[in-house]
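Student: generate a structure from the sequence data that follows.
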Amino acid sequence: MARAPELRTVQVIRYVTPLREGGSLPALAEADDEFLYVLKFRGAGQGPKALIAELISGEIARLLGFNVPELVFAELDEAFGRSEGDEEIQDLLRASEGLNLGLHYLSGAITFDPLVTTIDARLASQVVWLDCLITNVDRTARNTNMLTWHKELWLIDHGASLYFHHNWESWEGQSRRPFAAIKDHVLLPWATELEAVDAEFRERLTPDRIAAIVALVPDAWLTDASIPGTPDEQRDVYFQFLTTRLAASDLFVNAAEHARKALV
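Tutor: As a prediction, this is how the structure comes out:
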């Protein structure tokens, strides 16, 4: 049996600098393990939903063999933001007390540019397939959300995926739809091996493995009063969405193939 994924928990000890290019004001922060993390705040933008999407999608990507920065639970103490001079950041820190999400900072990494770095058809197909599964709208030429680090491709920033949870009641219908936004995917022109990748990834991504990843989502992030059900019932919807979508993967694979042929 595959080992269940685990996330370490760190204590944030120093706010280093805001990363203004992020729409939800992520920040570079130091934790008590002496590492730097890109910190995603539960009190920002889309709130805990972005953290849930980041966690589930990032760990699915890791399971499928992609390079993904280590994800950690990041505890933010209530006193942490008192010395922050920027009022906007101070408000964000106060709204994010408790459990947040951190991604290990890849020092020296550069933004992936397909016009500069050649990527093979297999890897391009794997990334496209993943983003179809998790409905990730944020891997475009304008914002690739991929890095080159030590000559390898790394995937980052999955907070815009699993967008069904912004319209919770329609999750079942959305789980069986092709992914229309794939037409804008930065790697789509090179994704010529989608059928082979589909067979490989469907075998690897078993229901037990999906369940183990979804189980990582903490109760503290499942507190939206507009969403019905207990935390366990909400986690089950994420599980059902992903397993239903996986079972109907031919829909999004065929749509992606059609979109690619329209480009080339």
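Student: from now on I want contacts and neighbour counts done on CA atoms only, so please keep to that.
Tutor: OK.
Student: residue boundaries of the strands in the stretch 1-150 of the chain?
Tutor: 9-18, 27-31, 36-40, 71-76, 98-104, 110-111, 146-149 (DSSP state E, counting those that start in this stretch).
Student: which one of these lies nearest to residue 197?
Tutor: strand 146-149 (19.5 Å; C-alpha to C-alpha).
Student: what sits against residue 245?
Tutor: By C-alpha atoms under 8 Å, 6 or more residues apart in numbering, the residues touching residue 245 are 133, 175, 176.
Student: surely residue 76 meets residue 100?
Tutor: Yes. At 7.1 Å, residue 76 and residue 100 qualify as touching, with contact defined as C-alpha atoms under 8 Å.
Student: how close does the most centrally placed residue in the chain sit to residue 59?
Tutor: Centroid-nearest residue in the chain, with C-alpha atoms, centre = their mean: residue 158, separated by 2.4 Å. Noted for residue 158: a distance of 10 Å to residue 59, by C-alpha to C-alpha, to the nearest Å.
Student: go on, residue 149?
Tutor: Distance of residue 149 to residue 59, computed by C-alpha to C-alpha: 19 Å.
Student: with residue 258 instead?
Tutor: Look at residue 258 and residue 59: by C-alpha to C-alpha, they are 28 Å apart.
Student: the two: who's more crowded?
Tutor: A count of neighbours by other C-alpha atoms under 10 Å puts residue 59 above the other of residue 258 and residue 59, at 25 against 12.
Student: spatially nearest residue to the more buried one (excluding sequence neighbours)?
Tutor: residue 213 (6.6 Å; C-alpha to C-alpha, 6 or more residues apart in numbering).
Student: try residue 8
Tutor: Excluding the flanking residues, the one nearest residue 8 by C-alpha to C-alpha, 6+ apart is residue 72, at 5.2 Å.
Student: one more to line up against the first:
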Amino acid sequence: MNTIDIRTVDVVQYIQPLREGGSLPAIVKADDEFLYVLKFRGAGQGKKVLISELIGGELARSIGLKVPELVFMNLDDSFNKTEPDEEIQDLLKFSVGLNLGLHFLSEAIMYDPLVSIADGMTASKVVLLDSIISNIDRTAKNTNLLNWKKELWLIDHGASFYFHHNWKQWRNHLERTFPIIKDHVLLERADKLPQAAKEITLHMTHEKINEIITKIPEDWLIDESEDLSPNDMRAAYIEFIHSRLSKIDELVKEAEDAR
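Tutor: Purely as a prediction, here's the structure:
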């Protein structure tokens, strides 16, 4: 079993904001000379989006889907001092510390349901992954998919695990399925759902889930407004993912019915 190695790099240059993203992610250069799309801890829903991005991306990778490399990115307080745009200046100021980056795929094109590439097995895996992580944001309006070098790549899982925006009620989500799957951009092409479910249960093991959850930086889990400790939150993410996997047949049926 491949172990997860998430590198930590330092941001050395802020290049440009990506205005199409609601939370103003940016293209930045790191000290390893590569370009990344940086997701900021100081944006809208903050560190919870970074947690969703990390778990969703690494779970996708575990089942053989293509995801740009995820890295932890240190941002120091020098960038906000030279930024003229006040909105971006505030974002940089509130994001000093550890953020999350995705390797920038140069010349990738946004997935277009009418012309883009997506085989049935891959589409089925993506549909079931999004049912498992409760990703509400992979629709025709906002696909969060790229075609790069004739392959389908997944980006932006920040809208997943939405139960963590209300920790007091999180257990209410354990028994739910995911009816919003009817709006999934790949549903029409997902014609191998039972086979995909077998692949997912084979590779999304208890050990792999635990390994991914242990990678969440402690700092991202500290919230003084919540009663739950970081360890409680880690346990909740693990329990939630297992509850979804235990209902994989229901999720398959729900998606097949929606097709």
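Student: TM between them?
Tutor: Once the chains are overlaid, their TM-score stands at 0.97 when taken by TM-score structural alignment, normalised by the length of the second structure; 259 aligned residues with a C-alpha RMSD of 1.1 Å.
Student: who touches the residue nearest to residue 8 of the first structure in this structure?
Tutor: Under the criterion of C-alpha under 8 Å, 6+ apart, the neighbours of residue 72 of the first structure are 7, 8, 9, 10, 101, 102, 103, 104.
Student: the residues you listed, buried ones only, as a ChimeraX selection?
Tutor: The following ChimeraX line selects those of the contacts of residue 72 of the first structure that are buried, judged by 16 or more other C-alpha atoms under 10 Å:
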select :9,10,101,102,103,104
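Student: and which of the contacts of residue 72 of the first structure is nearest residue 221 of the first structure?
Tutor: Using C-alpha to C-alpha, these come closest to residue 221 of the first structure at residue 101, 10.6 Å.
Student: pretty sure that closest one contacts residue 71?
Tutor: Yes. Contact criterion C-alpha under 8 Å: residue 101 of the first structure and residue 71 qualify, at 7.0 Å.
Student: identify the contacts common to those two.
Tutor: residue 55.
Student: which element is residue 252 of the first structure on?
Tutor: If you go by DSSP states H and E, residue 252 of the first structure is part of helix 249-263.
Student: could you report the neighbour count for the residue nearest to residue 89 of the second structure when sequence neighbours are not counted?
Tutor: Excluding its sequence neighbours, the residue lying closest to residue 89 of the second structure (C-alpha to C-alpha, 6+ apart) is residue 80, at 4.7 Å. A count of nearby residues for residue 80 of the second structure, using other C-alpha under 10 Å, gives 20.
Student: sorry, back to before: okay, the strands of the stretch 1-150 of the first structure, which one's buried deepest?
Tutor: Most buried of the strands of the stretch 1-150 of the first structure, by mean neighbour count (mean count of other C-alpha atoms under 10 Å): strand 36-40, with a mean of 24.
Student: helices or strands next to it in the packing?
Tutor: Packing partners of strand 36-40 of the first structure (3 or more C-alpha pairs under 8 Å, 6 or more residues apart in numbering; DSSP states H and E): strand 27-31, strand 98-104.
Student: mean shift between the longest one and the second structure?
Tutor: Going back to what we said before, that points to strand 98-104 of the first structure. Compared with the second structure after fitting, strand 98-104 of the first structure deviates on average by 0.3 Å (mean C-alpha distance after the TM-score superposition for the first structure).
Student: which residues touch that strand?
Tutor: Residues outside strand 98-104 of the first structure that contact it (C-alpha under 8 Å, 6+ apart) are 35-42, 51, 55, 69-78, 220.
Student: what about the helices in the stretch 1-150 of the first structure?
Tutor: Counting by DSSP state H, counting those that start in this stretch, the stretch 1-150 of the first structure has helices at residues 48-63, 87-95, 121-134.
Student: could those helices be laid out in a markdown table, adding distance to residue 171 of the first structure?
Tutor: Output for those, formatted as a markdown table (distance: least, C-alpha to C-alpha, whole Å):
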| stretch | distance to residue 171 of the first structure |
| --- | --- |
| helix 48-63 | 14 |
| helix 87-95 | 28 |
| helix 121-134 | 13 |
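Student: among those, which comes closest to residue 19 of the first structure?
Tutor: Taking C-alpha to C-alpha, helix 87-95 is the member of the helices of the stretch 1-150 of the first structure nearest to residue 19 of the first structure, at 11.2 Å.
Student: what does the closest one correspond to over in the second structure?
Tutor: Residues 86-94 of the second structure are where helix 87-95 of the first structure aligns, with TM-score structural alignment as the criterion.
Student: how much does the matching stretch stray from the first structure?
Tutor: Using mean C-alpha distance after the TM-score superposition for the first structure, the mean distance for stretch 86-94 of the second structure is 0.5 Å.
Student: what's next to stretch 45-52 of the first structure, contact-wise?
Tutor: Outside stretch 45-52 of the first structure, the residues touching it (C-alpha under 8 Å, 6+ apart) are 23-24, 40-42, 100-101, 158-161, 165, 217, 221-222.
Student: what range in the second structure does that stretch sit on?
Tutor: The aligned range for stretch 45-52 of the first structure is 44-51, by TM-score structural alignment.
Student: now that stretch: buried residues?
Tutor: Buried-residue list, stretch 44-51 of the second structure, by 16+ other C-alpha under 10 Å: 46, 47, 48, 49, 50, 51.
Student: output the residues you listed as CSV; include the columns distance to residue 91 of the second structure.
Tutor: Shown next, in CSV, are the buried residues of stretch 44-51 of the second structure (distance: C-alpha to C-alpha, whole Å):
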residue, distance to residue 91 of the second structure
46, 10
47, 13
48, 16
49, 15
50, 15
51, 18
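Student: make JSON lines out of the contacts of residue 245 of the first structure and add distance to residue 153 of the first structure and neighbour count.
Tutor: As requested, these are arranged in JSON lines below (distance: C-alpha to C-alpha, whole Å; neighbours: other C-alpha atoms under 10 Å):
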{"residue": "133", "distance to residue 153 of the first structure": "19", "neighbour count": "25"}
{"residue": "175", "distance to residue 153 of the first structure": "28", "neighbour count": "24"}
{"residue": "176", "distance to residue 153 of the first structure": "30", "neighbour count": "18"}
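Student: which of those remain contacts when I look at the second structure?
Tutor: Among those, the ones still in contact in the second structure (both residues aligned by TM-score structural alignment, their matches' C-alpha atoms under 8 Å) are 133, 175.
Student: in CSV: the contacts of residue 245 of the first structure, plus distance to residue 91 of the first structure.
Tutor: Below are those laid out as CSV (distance: C-alpha to C-alpha, whole Å):
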residue, distance to residue 91 of the first structure
133, 35
175, 36
176, 39
